[in-house]
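Asks: Prediction below, plus the sequence it came from.
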Amino acid sequence: MTTPSVSAAPAHYAVDMLIVGGGINGVGIARDAVGRGLSVLLCEKNDLASATSSASSKLIHGGLRYLENYEFRLVREALSEREVLLSNAPHIVHPLRFVLPHDKNLRPAWMIRIGMFLYDHLAKRSPRLPGSRKLDLRKVPQGAPLRTSLHTGFEYSDARVDDSRLVVLNAMDARERGAHILTRTECVALRTSGGRWQATLRDVDGTDITVDAGILVNAAGPWVERLQRLAILAETGETESATPPRSKLRLVKGSHFTVPKLYEGNWAYILQNADGRIMFVIPYQDQYSLIGTTDVVYQDDPSAVHISDEEVRYLCDIVNSYFVKQIKPSDMTWSYSGVRPLYDDQAGNASAVTRDYVFDVSGGKEGKPPLLSIFGGKITTYRRLAEHALEKLAPFTSKPKGWTATAPLPGGDMPNADPAAYAAKFARRYEWLPESVVQRLVGAYGTLAEGIVGGATSLHDLGLDFGLGLYEREVRWLVEHEWARTAEDILWRRTRLGLHADDGMSQRLTTWLEQNRT
């Protein structure tokens, strides 16, 4: 039996809404819109979450440092969304405690205490997230990895997330509700006709697809202005604008890397630096510490972004100023960088540029179809961004209000939003599965894990073993249900096994995918 190929897309679609961009904002809007009764098509020129949305700090957080810039609305909204995601996606969103060592030469203690108080009280907080507290670092385990000169710290709650899986799950739910999700399909041309958008999409094989859409949503991330210019030229009928508008986009690069874990413990650290920035050290996949992020103004090709030697040294220096265990660039086991498409609010410092989202809405009058372009945003608030986008477009849709606040994402419908209890039940049902495989399957797929394992009664029933507990049955699922096409899709954006996989595992996957693609 061969794995079914991704079904060929029709040559033409007519929909209410065309969304360009398969990052978190695009799939979030697709899910919300189709759930309100709109017909939706989303296209992504690469894989889902192949750019900014898989290059985050892997956190669902309010943004403690944004309080310094008086962005109280953004922090309140993010803290509220933290609770929503803990309830609706408990398999991929988990509580995490953060320790902030206090350096009296940087922010004063009174400022940190006020910030912690606001963080605890700006939005409703569930018992799953204990409040903040002051620590004597000389008397608690959290202080052991740190330099002895650090005596005082503060501890508070936030959450971690598998960012690329969050994107995929939103896309899956959108598709289940009727949306068309076309990956590896680029929007190459736009024009307007009869008050509607006429788009030409081109898939990876070079086949053109036409889309007739009433609304165009530009969720292209770092490429948002490129698509916006294409749309403006389509509306005016010109081939080139004589006076391009001032750019509203500010690209800021954020880089991270991993090292062998710096400490034993399931808490994270948030570290202050003399330049006013903060950075994180986060437990990652049991064996590693994830370190980041940077804020560097970026003007090159977003698809070619990578960490620089200067960024590596910068992050190493901050870590070494706090931790007893020292790190150097050669300790790095993996690195990644992403480009944040922020709204240019004219802030002088890249770190101070708002992370809030801004919509640019045009058209909708005089026969011009509506266009909504998205600048900024953060992964924590993607669901509210989607709701606000649909509110902006309400004059053109006349559809009911939002519904996603209480709707679990695929796999998140476990009793009491308790992944540990569900994993224990899953392990009893499939007692022949290794514990590590149980934890990974439930942690990635939640209740969908039952559909992957199905009626199997032994490891042999799962098919070919690619290594690290990844079996053929799971790979088939990823191809058939999650748009996976390459070994990179599977190892780095679906299973997160890439950090542990060797070249042989990647090659086995590549060979299997080639042999089973019909």
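Replies: Everything's here; your move.

Asks: CA only for contacts and neighbour counts going forward, please
Replies: Will do.

Asks: got the residue ranges for the strands in the stretch 151-300 of the chain?
Replies: 152-161, 180-183, 185-193, 196-203, 208-218, 249-260, 268-272, 278-284, 288-292, 296-297 (DSSP state E, counting those that start in this stretch).

Asks: in terms of contact count, name the helices or strands touching the shortest one.
Replies: Meaning strand 296-297. strand 249-260 (3 or more Cα pairs under 8 Å, 6 or more residues apart in numbering; DSSP states H and E).

Asks: Now do the strand it packs on against strand 278-284, angle only.
Replies: Interaxial angle of strand 249-260 relative to strand 278-284 (axes from the mean of the first three to the mean of the last three Cα atoms, to 10 degrees): 50 degrees.

Asks: Contacts for strand 249-260 next, please.
Replies: 55-57, 222, 225, 287-299, 305-307, 311-312, 331-344, 350, 375 (Cα atoms under 8 Å, 6 or more residues apart in numbering).

Asks: The structure to be compared is supplied as follows:
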Amino acid sequence: MAHDNVDLLVIGGGANGAGIARDAAGRGLSVLLAERGDLGGATSSASSKLVHGGLRYLEHYEFRLVREALGEREVLLRLAPHIVWPMRFVLPHVEGMRPRWMLRAGLFLYDNLARRVTLPASQALDFRAHPWGGPLNGQSRHGFAYSDAWVEDARLVILNARDAAARGATILVRTAFTGATRDAEGWTATLREENGQERVVRARAIANAAGPWVMEALGETGVTTKDRIRLVRGSHIVVPALYEGDQAYILQNDDRRVVFVIPYEGRFTLIGTTDVPHDPASGPPRCTPEEAAYLCRAVSRQFRRPVTPEDIVWSYSGVRPLHDDGAENPSAVTRDYVLKMDRPAGRGGAPLLSVFGGKITTYRRLAEDAAGQIAAALGHGGGAWTAGATLPGGDLGGLSSEAFLAEAERRYPFLPPPQLRRLFHCYGGELDAVLGHAGSLADLGRDLGGGITERELAWMMREEWVRAPEDALWRRTKRGLHMTEAERRNFAQAFPEVRQAA
């Protein structure tokens, strides 16, 4: 039985948990993170893949949240340019919905609530003259364009975990938190590893970042709270590309929600999302036929090319653990986060901090807030630092992404440009470390499917906690989407051999 002694035990390996582990480790705390599945394996890999301020949150007067998120958008563009990049969004005006003056006013606020550094301001569009009106069915003659950013969400989690590990944190995947007891000096927690073995952790503090399972984890500590979460399912569908171009669309729907239509993986279009109450008793989240039909209708109302459920090549769903603020409409429930510290009165009460809610855009601010509170409770020094520290691969040596890619093309002329671009958007400035200065395709080993070579898979196993084929195909990359079922089976068959060699 393994025993660990740390300052902080983090429960949950999503964006929030990995972010807290990274921030705390960088402050000099000893940290152990336990994730019962794969890192980013639930909510954090099932988002709309956007770093955005949340334009529609303005309607709910969430100005502070929008301002904070817009500020974080600039931070993440700077810290991880290989996995976060600008994207232009087209917002058609639809008669009978929000009037043009309201859209214009909202975008003016969106442009000015926080300082923009890298992104252009919004603009009015005449679809009769602008090519971005081409994919639309002609019912909207006018619209607007504005900027937000794309993020490879699952990789964002991995990079935070890798940086945490580089700063001394222990990262345990497929290791479940099964309970903890508190005494005057700290917590004694039990973990169950994938092989069934028990691990005991002695921690001075616990951060409960279990996401949809935050209440379940809290119950294992014996701590009670009046706070509650609402589980809201967000489903997405993927169809063959509906149009050419890098622009995305944000469509007003007749229920006053919005639906995003986003270029995806070069060959596809991503459509999402829904807001449906989720009952955990129904099992893992999945896109229901009703949700798929809803998304298809939303796009077909405004696009020249209609979308039907038969067009769907893949779908995914995630559960958002929103802090229950009493709103009746799931879409109106705040996306802001709430941190609750439980610490018994008197000397030596071991702290327990629980995370309720949040969104991927503001994960770093949440982690900074959480780690700061924990460090203060433990009487530990060290201030905020993550706003200026690039994530692994984010240091491009002073080059822009395109300049870095151009230089990489000179170093690796044998790599097809689409494959090299994909590798850059996974590994950024660590590209040489992954490829090992290979001089030919043969140096990278077999192509195991979807362009994943033996060398790349070995890297993911050694450096990114890949333990199963789906970790590599659907989270570290999305190459499973580009493969046939037979190719995915062949990949799974080759997986143990590469794992043994790695």
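Replies: Received the coordinates, thanks. The structure presented is a predicted model; accordingly, all values stated were derived computationally and were not measured.

Asks: returning to that earlier point: want to throw the strands of the stretch 151-300 of structure 1 into CSV with mean neighbour count and distance to Val479 of structure 1?
Replies: Below are the strands of the stretch 151-300 of structure 1 laid out as CSV (neighbours: other Cα atoms under 10 Å; distance: least, Cα to Cα, whole Å):
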stretch, mean neighbour count, distance to Val479 of structure 1
strand 152-161, 21, 23
strand 180-183, 22, 12
strand 185-193, 19, 17
strand 196-203, 22, 17
strand 208-218, 22, 22
strand 249-260, 22, 28
strand 268-272, 20, 34
strand 278-284, 22, 26
strand 288-292, 24, 29
strand 296-297, 16, 36
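
Asks: quick one, what contacts Pro410 of structure 1?
Replies: 89, 169-170, 172-173, 445-448.

Asks: I'd like to know which of the residues you listed is nearest to Thr152 of structure 1.
Replies: Top of the list for closeness to Thr152 of structure 1, among these and by Cα to Cα, is Ala89 at 34.4 Å.

Asks: Tell me how many other residues crowd Ala78 of structure 1.
Replies: Other residues within reach of Ala78 of structure 1 by the criterion other Cα atoms under 10 Å amount to 24.

Asks: correction: Thr43 of structure 2
Replies: Counted with other Cα under 10 Å, the neighbours of Thr43 of structure 2 add up to 23.

Asks: Skip the chain neighbours and tell me the closest residue to it.
Replies: Leaving aside its chain neighbours, Thr43 of structure 2 sits nearest to Gly318 (4.9 Å; criterion: Cα to Cα, 6 or more residues apart in numbering).

Asks: what lines up against the one you found once you look at structure 1?
Replies: Aligned against structure 1 by TM-score structural alignment, Gly318 of structure 2 finds its counterpart in Gly338.

Asks: contacting residues around its match?
Replies: 51-52, 54-56, 253-255, 302, 305-306.

Asks: could I get these as TSV with secondary structure and distance to Arg196 of structure 1?
Replies: As requested, the contacts of Gly338 of structure 1 are exported to TSV (DSSP: H, G, I helix; E, B strand; the rest coil; distance: Cα to Cα, whole Å):
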residue	secondary structure	distance to Arg196 of structure 1
Ala51	coil	29
Thr52	helix	30
Ser54	helix	33
Ala55	coil	35
Ser56	coil	35
Lys253	strand	35
Gly254	strand	37
Ser255	strand	40
Pro302	helix	30
Val305	coil	35
His306	coil	39
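
Asks: Among these, pick out the one closest to Glu431 of structure 1, please.
Replies: Glu431 of structure 1 has its nearest neighbour among those in Ser54, at 33.0 Å by Cα to Cα.

Asks: Next, work out how far apart the closest one and Val99 of structure 1 are.
Replies: As judged by Cα to Cα, to the nearest Å, Ser54 of structure 1 and Val99 of structure 1 stand 25 Å apart.

Asks: ok, now Ser87 of structure 1?
Replies: 24 Å.

Asks: Same question for Leu64 of structure 1.
Replies: 12 Å.

Asks: on that earlier part again, from the contacts of strand 249-260 of structure 1, which land in helices?
Replies: The helices, defined by DSSP state H, take in 225, 311-312 from the contacts of strand 249-260 of structure 1.

Asks: got TSV for those residues, with distance to Gly402 of structure 1 and neighbour count too?
Replies: Shown next, in TSV, are those (distance: Cα to Cα, whole Å; neighbours: other Cα atoms under 10 Å):
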residue	distance to Gly402 of structure 1	neighbour count
Glu225	28	19
Glu311	41	20
Val312	42	21
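
Asks: Which of those residues sits closest to Arg517 of structure 1?
Replies: Of all those, Arg517 of structure 1 sits closest to Glu225, with 35.7 Å by Cα to Cα.

Asks: which residue in structure 2 lines up with the closest one?
Replies: Here Glu225 of structure 1 is matched to Met215 in structure 2, going by TM-score structural alignment.

Asks: Just confirm Arg76 of structure 1 is within a strand.
Replies: No - counting by DSSP: H, G, I helix; E, B strand; the rest coil, Arg76 of structure 1 is not part of a strand but helix.

Asks: How about the contacts made by it?
Replies: By Cα under 8 Å, 6+ apart, the contact list for Arg76 of structure 1 reads 62, 122-123.
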